[in-house]
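Participant: Here is a sequence with its predicted model. Questions after.
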Amino acid sequence: MAFPKRKNIQPERQRERELLVVVGSKNPVKVQCTENGFQRAFGERHFIVEGLNINSEVRDQPFGDKETSLGAYNRAKNAKNTFPEADYWVGIEGGVEELNDEMAAYAWITIMDRNGKVGKSKTATFILPGAISKLISSGMELGEADDKVFDRENSKQGNGAVGMLTNGTIDRTEYYEQAVVLALIPFISEKLYK
């Protein structure tokens, strides 16, 4: 794998080296929300964020917290195994779960560092409309169901269900970004998470 080389930029004040963050997906939304989240959490640091096609080892459409969080964990772990030279590895996995007669959507985030520390978080949840829920229940993945209902193509690499359902008020990058920051809590408040 070819990643950009880290630059050793040394202005008048010596600056810390750039840190490499590998996301277990090449989805541009997941890469961008990771970059945004790391910059929000560690504004003084500089990061190179790259995505890799990584297997989640769960179904294309995970159901429930257990499977979805496992998918996020596997993406981070497998990214680490694939590119161990990085400083952080991030797994983001979108999932759904049935709540009585409705279906909720959300995502789990897992972040690992070189020292073996792991941070996890979950996005906010929202209820999917019946037309999308029915397609998912029949075996379709959420992104495919969104494309069919909204007559779009590859919406999961764009604003996703959350963006389309909120008329763009919350886009998918923003939706994941806050959860990336929350998964970074053990790295931000590291003295409390040993």
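Facilitator: Perfect, thanks for sending it. Numbers count the residues shown, from 1 in each chain.

Participant: Every contact and neighbour count from this point should use C-alpha atoms.
Facilitator: Fine.

Participant: so how many other residues sit close to residue 59?
Facilitator: 12 (other CA atoms under 10 Å).

Participant: was I right about residue 57 contacting residue 72?
Facilitator: No. Assessed by CA atoms under 8 Å, residue 57 is found out of contact with residue 72, at 9.5 Å.

Participant: okay, these two: which has more neighbours?
Facilitator: residue 72 (29 against 14).

Participant: quick one, longest helix in this protein?
Facilitator: helix 64-82 (DSSP state H).

Participant: What is the very next helix or strand once past that helix packed up against?
Facilitator: Next along the chain after helix 64-82, taking DSSP states H and E as the criterion, comes strand 88-99. Under the contact criterion of 3 or more CA pairs under 8 Å, 6 or more residues apart in numbering; DSSP states H and E, the helices and strands touching strand 88-99 comprise strand 19-23, helix 64-82, strand 102-113.

Participant: and the comparison structure, right after this:
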Amino acid sequence: MKICVASQNPVKIAAAREAFEKVFPESVCDVVALAAPSGVPDQPLGDNETLLGAQNRADYAQGEAQDCDFWVSLEGGIDVVGEQYFTFAWFVIQAADGRISRTRSMTLPLPGKVMQLVREGIELGYAFDQLYELKNSKHSDGAFGIITEGLHTRKSVYFDSLCCALMPFKNTVFQENI
């Protein structure tokens, strides 16, 4: 099974590989990484913009790596409910047979100091790096790992969400609707 991940971020690649291996243990997974443009700002705001970024990345990857069985994209974003800001991600998985699955991750409340930097134009990962004196946190535990003190990490949230996004391709109950 050949899988194209529409990113070169090692956390996204590892989460995708582990999710496919967990959901399809009988398959040998060949994972390739492809830098794919999102077509949205570096820091997507809101549900629609974040989902659009994920969809654009998946479409680009499918156009560029046509010999794959699946194309996977992950796009992190920020949303606001009332006065509270949250981070989350959208996942799009497209299959060679034309099926598409979309899933949204759990959300994580963001501290005001981080959002102040984001409102000044700094991408979320860099805002955390600046405030907590880290380097390239979005390629490691990310906001989830920092705020939950390792209880959840960017990779663990992505892995769980991707496993859910793969269910329409694995669970026969979805095939009744095709």
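Facilitator: Structure received. Keep in mind it's a predicted model, so treat the numbers as computed, not measured.

Participant: tm score of chain vs chain?
Facilitator: In this superposition the chains share a TM-score of 0.96, using TM-score structural alignment, normalised by the length of structure 2; 176 aligned residues with a CA RMSD of 1.0 Å.

Participant: one step back: tell me what the longest helix of structure 1 is packed against?
Facilitator: By 3+ CA pairs under 8 Å, 6+ apart, helix 64-82 of structure 1 packs against strand 19-23, strand 88-99, strand 102-113.

Participant: Find the residue closest to the residue positioned nearest the centre of structure 2 in space, skipping its chain neighbours.
Facilitator: With distances taken as CA atoms, centre = their mean, residue 74 lies nearest the centre of structure 2, 2.5 Å away. Spatial nearest neighbour of residue 74 of structure 2, chain neighbours left out: residue 91 (4.6 Å); criterion: CA to CA, 6 or more residues apart in numbering.

Participant: Who are the contact partners of the equivalent of residue 132 of structure 1 over in structure 2?
Facilitator: Under the alignment (TM-score structural alignment), residue 132 of structure 1 pairs with residue 114 of structure 2. With contact set as CA atoms under 8 Å, 6 or more residues apart in numbering, residue 114 of structure 2 has these partners: 124, 127, 128, 131.

Participant: Check residue 57 of structure 1 too.
Facilitator: With CA under 8 Å, 6+ apart, residue 57 of structure 1 has these contacts: 71, 74.

Participant: Repeat that for residue 184 of structure 1.
Facilitator: 38, 41, 111, 119, 120.

Participant: of all these, which comes closest to residue 127 of structure 1?
Facilitator: Nearest to residue 127 of structure 1 among the contacts of residue 184 of structure 1: residue 120, at 22.2 Å, using CA to CA.

Participant: on that earlier part again, now the longest helix of structure 1: which residue numbers in structure 2?
Facilitator: Residue span in structure 2 matched to helix 64-82 of structure 1, by TM-score structural alignment: 46-64.

Participant: Then stretch 22-39 of structure 1?
Facilitator: Using TM-score structural alignment, stretch 22-39 of structure 1 pairs with 4-21 in structure 2.

Participant: likewise stretch 100-115 of structure 1?
Facilitator: With TM-score structural alignment as the criterion, stretch 100-115 of structure 1 aligns to 82-97.

Participant: Okay, buried residues for the matching stretch please.
Facilitator: By neighbour count with 16 or more other CA atoms under 10 Å, stretch 82-97 of structure 2 contains the buried residues 85, 86, 87, 88, 89, 90, 91, 92, 93, 94, 95.
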